[in-house]
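Student: Quick one, structure for this:
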Amino acid sequence: MSPATLAASNASAPLAVQVVRQYIPNRGGLEDVVAQLSRQLLSRGFRVRVVTLDRLFSAPDKTLPAREIIDGVEVVRIPYSGSTRYPIAPQVFRHLSDAAIVHVHAIDFFYDALAWGWLAHRKPLIATTHGGFFHTAKFSGLKTVWFNTTTRLSALAYRRIIGCSAQDTRTFQKVAGSRVVRIDNGADTQKFGDAGARDACRRLITVGRFSVNKRLDRLMDAMVPLAAADPTWHLDIAGVPGDHSADDLAGMVRARGLDANVTVHIGLSNEAVRGLIGDTSLFASASEYEGFGLVAIEAMSAGLVPVLHPNVAYTDLAASHPEIRLCDFSDARTAADGIAGAHAMLALDPAGYRRAAMDAAAAYSWDRVADRYADVYRATLGGTKYGVPHGRLAERPGA
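Tutor: As a prediction, this is how the structure comes out:
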């Protein structure tokens, strides 16, 4: 059944409102998670509305349509003011009156405003952490104070807070205790599934927003000794501008003399990224902070070897998945050796590694993850006209 048909058949179903600062057509981990969850909820007996901002942070001069239907999901876009880190958008309250449940994604203005304004809307609230706001060490002292005061107080309004990684779960249990439920992010294991090169080749890719915490500078630094040892090494950087612009990245490439070894791709479709992956064996990330590490799972689904900087999220993932290789990107020589070592490992048994990586990624399929979210929704709605909880959370009410 198509998403549009599902949406039409759910006309009397409970409405789950997803509130998120950025959504399609923007591309990124947060946007992908909300889009995937929204589509999955349609097939699990919910109507879905996404309330988001009316401008992309990467194109602030262009206002997007106020309303749109995307894959059967109602999308409502509202104006905002202030910083992209904490965009102020009070019109969110206008779009909650018919909601059965409100699901806030990320810890920002929406998280605080809907908590402090609960008396105005009186809707059951849940939130997913998506890494909180600790993506960089910048203003770390202020962030810690904010987390232990404002974030802690806001948490009192939420029935459940979903930690989308082991790291987030540990962090938010400090302010919300047993109301924190861990549900690791789902991954679209079909998007790049089985797309990687069949044979080990000296080509790697990184995918994502061009943010400071991604440390694309360090990734390019590692390419310098690799290219000096073997000029066939090549890095593809695919993503959209963030803290760094396309010109910034072009300057980084030129400064390192890597014009023949690094290609930057702006705003590619998933199909185009899949095409790049077809000639690739390794995925690399020098990121200093990740909320979960979704792109590493997507890389494994393609049969690629993830070579990752040992931040907390990546270290947690690597502890569960031996297919992941960790190396310290703060030292270019060490990182280059780690990348070359991952390639040498893959060359010993490309088919065997590919099977293991794809099997590991399958555990994060959205079918499984959406079932857990639906259980949280039904547990939250238990005792209302929309039904009673069932499944895992019903069996363990304190989960």
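Student: all contacts plus neighbour counts: C-alpha atoms, from now on.
Tutor: Fine.
Student: Now residue 290. Nearest residue, chain neighbours left out?
Tutor: Nearest residue to residue 290, sequence neighbours excluded (Cα to Cα, 6 or more residues apart in numbering): residue 313, at 5.8 Å.
Student: and the one you found, what does it touch?
Tutor: Residues counted as contacts of residue 313 (Cα atoms under 8 Å, 6 or more residues apart in numbering) are 165, 166, 167, 289, 290, 291, 292, 293.
Student: quick one: contacts for the second one?
Tutor: Contacts of residue 166 were listed using Cα under 8 Å, 6+ apart, and they are 182, 184, 313, 316.
Student: how many other residues sit next to residue 155?
Tutor: A total of 24 residues lie near residue 155 under the criterion other Cα atoms under 10 Å.
Student: same thing with residue 320?
Tutor: Count around residue 320 with other Cα under 10 Å applied: 10.
Student: do you know how far it is from residue 333?
Tutor: To residue 333, residue 320 is 27 Å away according to Cα to Cα, to the nearest Å.
Student: before we move on, back to that, can you add secondary structure and give the contacts of residue 166 back as a markdown table?
Tutor: Below are these laid out as a markdown table (DSSP: H, G, I helix; E, B strand; the rest coil):
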| residue | secondary structure |
| --- | --- |
| 182 | strand |
| 184 | coil |
| 313 | helix |
| 316 | helix |
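Student: Then residue 334 would be within a helix, right?
Tutor: Yes. Residue 334: assigned to a helix according to three-state DSSP.
Student: That one contacts residue 327, correct?
Tutor: Yes. Counting by Cα atoms under 8 Å, residue 334 does reach residue 327; the two are 7.0 Å apart.
Student: So for the two, which residue has more residues nearby?
Tutor: The neighbour comparison of residue 334 against residue 327 (other Cα under 10 Å) goes to residue 327, with 20 against 15.
Student: Please give the structure of this sequence too, so both can be compared:
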Amino acid sequence: MRILHVTPTYYPNVGGIEAVIRNMCRELRERGHDVAVAHLETGLSQGQDRDEECDFPIYRIPLLGHRLLGLAPGLRKIAKEYDILHVHDPQLMAITGSVLLYARIMPRVLSSHGFYGHTKNLSQFKALHQKLAFPRLLKSYHSVLAASKSDFAHASLYADNIELFENGINVAAFAPQQPLSEKDLHRWIYWGRISQNKRPDLLVDLVKACADRGHNIHLTITGRPFDDMQSTLKARLADLDMPDHFDLRPPMDDAALKATMAQAGVFASASEYEGFGLTFIEAMAAGLGIICRDAEPMSEFANSSGAGIAVDFRDVDRAAAQVCDFLDQHANTISASARRFAAKYNWSDKICDLERVYDSALSAHNTPSSTKRS
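Tutor: A predicted model of the protein is given here:
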């Protein structure tokens, strides 16, 4: 089967969508499929390169206009070379618009990635779009793969072609290299975007409140600055003057990140919203417990795994008390519970379901399916 993943972002950009697409492509290639990525974004030059890690082509296609209201005419020629499009468009705007205009007759499925609830920006525009265009655009896909139960519940209000397909990870890639008993639950790490909606400033406040209760937490924060949160965070750390408790670092490569994770016992995030929460599952695969906001899907990971706790960051003192009690009571079980829970999200076990979705879409469009393994 020839599968083209259409996305508004891809490496060298780094984030959850990029990781999900790369893992999907890796697993599909191993099962004999021909895969590629079409990266549609403003400022790109038309061209082609290659994902060196996973060995498949990346088509760079300029998006003319804006990421919300833009067109990518370069998609037309490339899309015709594939059997099916797997579209990754949480906004259901420019990317989906280009797919409908330039590849309308092709079978296609959509991954939700949290839709557009990650921030409150353009809230009035989003509300209008959701009322007028959202249902029709959802129905233009054969299947909408909801990345979380909250995405499924939301999209099901507008269309009936929704199915739950939670993302996966390469579990083996995050397996800890040391005995689980050596995990230090007082060493925390956050990795990801350092942005307003991720709220790393609240993590700093939580560490301070835990320290006031006698728990000497050390928090490493690493990631790519996305807005002015980096300067806010630096100012807050300077005011606290607690250098033994905090380490703010630039983005790490995979080797450095895994080395830092190996010394940590907890992944902590105060993120306001996650479409799926990929980093939480990655952390749990490494044997880390999780501390998160009391909001789905993060809270579901914490509560159902036995390896984490979800707290209300609006009351940091109460949150600190809950966190300290949790770490004291579950110190001997967190790592094992985390790995056991993460194992359910292994891509190698999920990819058959993805193939089934593709086959169904191809059949609905009377397109021969070439799912035989090479």
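Student: Report the TM-score for the pair.
Tutor: Once superposed, chain against chain, the TM-score is 0.89 (TM-score structural alignment, normalised by the length of the second structure); 365 aligned residues with a Cα RMSD of 2.5 Å.
Student: quick revisit: hmm, which of the contacts of residue 313 of the first structure are common to the second structure?
Tutor: Shared contacts between this structure and the second structure among those (both residues aligned by TM-score structural alignment, their matches' Cα atoms under 8 Å) comprise 165, 166, 167, 290, 291, 292, 293.
Student: want to throw the residues you listed into a markdown table with distance to residue 82 of the first structure?
Tutor: Shown next, in a markdown table, are these (distance: Cα to Cα, whole Å):
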| residue | distance to residue 82 of the first structure |
| --- | --- |
| 165 | 29 |
| 166 | 32 |
| 167 | 29 |
| 290 | 25 |
| 291 | 24 |
| 292 | 27 |
| 293 | 29 |
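Student: Next, check these against the helices and list the overlap.
Tutor: 166, 167 (DSSP state H).
Student: hey, where'd the helices end up in the stretch 201-350 of the second structure?
Tutor: 229-240, 254-263, 278-285, 298-305, 316-329, 334-342, 347-364 (DSSP state H, counting those that start in this stretch).
Student: what's the second one in contact with?
Tutor: Counting by Cα under 8 Å, 6+ apart, the neighbours of helix 254-263 of the second structure from elsewhere in the structure are 174, 176, 177, 178, 183, 184, 187, 189, 283, 286.
Student: Return the residue of the first structure aligned against the second one.
Tutor: Taking TM-score structural alignment, residue 176 of the second structure has residue 194 as its aligned residue in the first structure.
Student: Could I get the contacting residues of the residue nearest to its match when sequence neighbours are not counted?
Tutor: Of all residues not flanking residue 194 of the first structure in the chain, residue 302 sits nearest, at 4.3 Å (Cα to Cα, 6+ apart). By Cα under 8 Å, 6+ apart, the residues touching residue 302 of the first structure are 189, 192, 193, 194, 195, 196, 277, 358.
Student: mind redoing it with 6 Å?
Tutor: Under the criterion of Cα atoms under 6 Å, 6 or more residues apart in numbering, the neighbours of residue 302 of the first structure are 192, 193, 194, 195, 196.
Student: Starting from residue 3 of the second structure, give me the distance back to the counterpart of residue 365 of the first structure in the second structure.
Tutor: By TM-score structural alignment, residue 365 of the first structure lines up with residue 346 in the second structure. Noted for residue 346 of the second structure: a distance of 21 Å to residue 3 of the second structure, by Cα to Cα.
Student: Look up how far residue 333 of the second structure lies from the residue lying closest to residue 22 of the second structure once chain neighbours are set aside.
Tutor: Here the nearest residue to residue 22 of the second structure in space, its sequence neighbours aside, is residue 54; by Cα to Cα, 6+ apart that works out to 7.5 Å. Using Cα to Cα, one gets 35 Å for the distance from residue 54 of the second structure to residue 333 of the second structure.
Student: Ok, residue 19 of the second structure next?
Tutor: Residue 19 of the second structure sits at a distance of 29 Å from residue 333 of the second structure (criterion: Cα to Cα).
Student: Between the two, which has more neighbouring residues?
Tutor: Neighbour totals were compared for residue 19 of the second structure and residue 333, and residue 19 leads with 19 against 15 (other Cα under 10 Å).
Student: Which position in the first structure pairs with that one?
Tutor: Using TM-score structural alignment, residue 19 of the second structure pairs with residue 32 in the first structure.
Student: on that earlier part again, I'd like to know which of the kept ones among the contacts of residue 313 of the first structure is nearest to residue 90 of the first structure.
Tutor: Nearest to residue 90 of the first structure among those is residue 291, at 26.3 Å by Cα to Cα.
Student: how deep is the counterpart of that closest one in the second structure tucked in, by neighbour count?
Tutor: Using TM-score structural alignment, the equivalent of residue 291 of the first structure in the second structure is residue 275. Residue 275 of the second structure has 25 neighbouring residues, counting by other Cα under 10 Å.
Student: separation between the nearest residue to residue 275 of the second structure once chain neighbours are set aside and residue 98 of the second structure?
Tutor: In space, and not counting its chain neighbours, residue 275 of the second structure is closest to residue 114: 3.3 Å by Cα to Cα, 6+ apart. According to Cα to Cα, residue 114 of the second structure stands 20 Å off from residue 98 of the second structure.
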